[in-house]
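J.: What would the 3D arrangement of this be:
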Amino acid sequence: MLKSNKIEVSQLSIVLLRMMLSLIFIVASLNHLFQLEKTVGRIESAKFGMIGNLMGPPEVAVITSGIIMLIAGLALLIGFKTKLAAIALIIVLIPITLTIQIGQVSSLGPLFKNVAILGGLLIFALNNFSKQKS
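T.: Below you'll find the predicted structure:
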């Protein structure tokens, strides 16, 4: 039988984490949607850019991921369907990380930034932070 360990977490810390985490996806989505050629160029020049081509033309992947990041990022920002938003962002973040960040041996910072972001998203994907009265 699994024993549930409960911890106390400040509601304010959860709200701040959710809002701060959402911003990177909102900004990235705007880059995907308004700087399409530049983003496609990053995929094509990436060591593992072929991963980006598995879903079809890179332009389609960039536009699709941009739309998902914008919608899910805004949902995360305002606290709407946070679990679903976090899962959608995880699904988008993994192929982006595999395509762009893996293989950049000269600079591992962006890779571990994405790992940290993934950790933040997992907090929302694996927990229920519905509004509760104290």
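
J.: make it CA atoms for all contacts and neighbour counts henceforth
T.: Noted.

J.: Give me the distance between the residue positioned nearest the centre of the chain and Glu44.
T.: Nearest to the mean C-alpha position of the chain, by C-alpha atoms, centre = their mean, lies Leu89 at 3.9 Å. According to C-alpha to C-alpha, to the nearest Å, Leu89 stands 22 Å off from Glu44.

J.: and if you look at Val115?
T.: When Val115 is compared with Glu44 (using C-alpha to C-alpha), they lie 22 Å apart.

J.: Now the second one, please; I'll put the structures next to each other:
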Amino acid sequence: MLSGIFIVAGLNHLIDPSRTAARLETSPMGFLATAIAPAQPLVVLSGIALLIGGLALLLGLYTRAAALGLLALIVPITLTVQVGSMATMGPLFKNIGLAGGLIFFIAHGADTFGFDAWRARTRQPTR
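T.: Coordinates of the predicted model:
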């Protein structure tokens, strides 16, 4: 369930990068990101990372690494796009909630479902 927001966000970044880049450029703290690189390439790269991380999380494939990568991605996104404006307080707390979910997966991995759990079961010797 957590993966859906990352998959949709990644697709939105890739389908309409100019709209997302405009949001980044007009956000109060967007200069922190655009000082590193132009907005459009940052949006495309983050879209690819969000999509890959979201799909990996959905499939339970390298769950801990996917969650860690997504957390490393949403922290700067949150700081540059959602901080500094009262209008973005809802999305700010949404991202904080997402971070909590990602921290859970970093700590626990894919427990029962997913490719990580399947690989762990197939590695155990049968008795």
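
J.: Give me the TM-score for these two chains.
T.: The TM-score (TM-score structural alignment, normalised by the length of structure 2) is 0.84; 114 aligned residues with a C-alpha RMSD of 1.5 Å.

J.: who has more neighbours, Val115 and Glu44 of structure 1?
T.: Using other C-alpha atoms under 10 Å as the criterion, Val115 of structure 1 and Glu44 rank with Glu44 on top: 18 against 15.

J.: follow-up on the earlier one: per the alignment, the residue nearest to the centre of structure 1 corresponds to what in structure 2?
T.: In structure 2, the residue equivalent to Leu89 of structure 1 is Leu70, according to TM-score structural alignment.

J.: Next: Ala61 of structure 1.
T.: The alignment partner of Ala61 of structure 1 in structure 2, by TM-score structural alignment, is Leu42.

J.: longest single helix anywhere in structure 1?
T.: helix 11-34 (DSSP state H).

J.: Next secondary structure after that helix?
T.: Once the chain leaves helix 11-34 of structure 1, the next helix or strand it forms, by DSSP states H and E, is helix 36-45.

J.: And the contacts of that following helix?
T.: Residues external to helix 36-45 of structure 1 that are found in contact with it (C-alpha atoms under 8 Å, 6 or more residues apart in numbering): 31-32, 49-50, 52, 58-59, 62-63, 99-100.

J.: Give the aligned range of that helix in structure 2.
T.: Helix 36-45 of structure 1 corresponds to residues 17-26 in structure 2, going by TM-score structural alignment.

J.: tell me which residues in the matching stretch are buried?
T.: Judged by neighbour count (16 or more other C-alpha atoms under 10 Å), stretch 17-26 of structure 2 contains these buried residues: 17-18, 20-21, 24-25.

J.: for those residues, which one is nearest Met1 of structure 2?
T.: Thr20 (23.5 Å; C-alpha to C-alpha).

J.: Over to Ala110 of structure 2. Which of the three states is it?
T.: Here Ala110 of structure 2 is recorded as coil under DSSP: H, G, I helix; E, B strand; the rest coil.

J.: Please read the previous query as pertaining to Gly84 of structure 2.
T.: coil.

J.: Would you confirm that it contacts Met29?
T.: Yes. Counting by C-alpha atoms under 8 Å, Gly84 of structure 2 does reach Met29; the two are 6.7 Å apart.

J.: So for those two, which residue has more residues nearby?
T.: Comparing Gly84 of structure 2 with Met29 by other C-alpha under 10 Å, the one with more neighbours is Met29, at 19 against 15.
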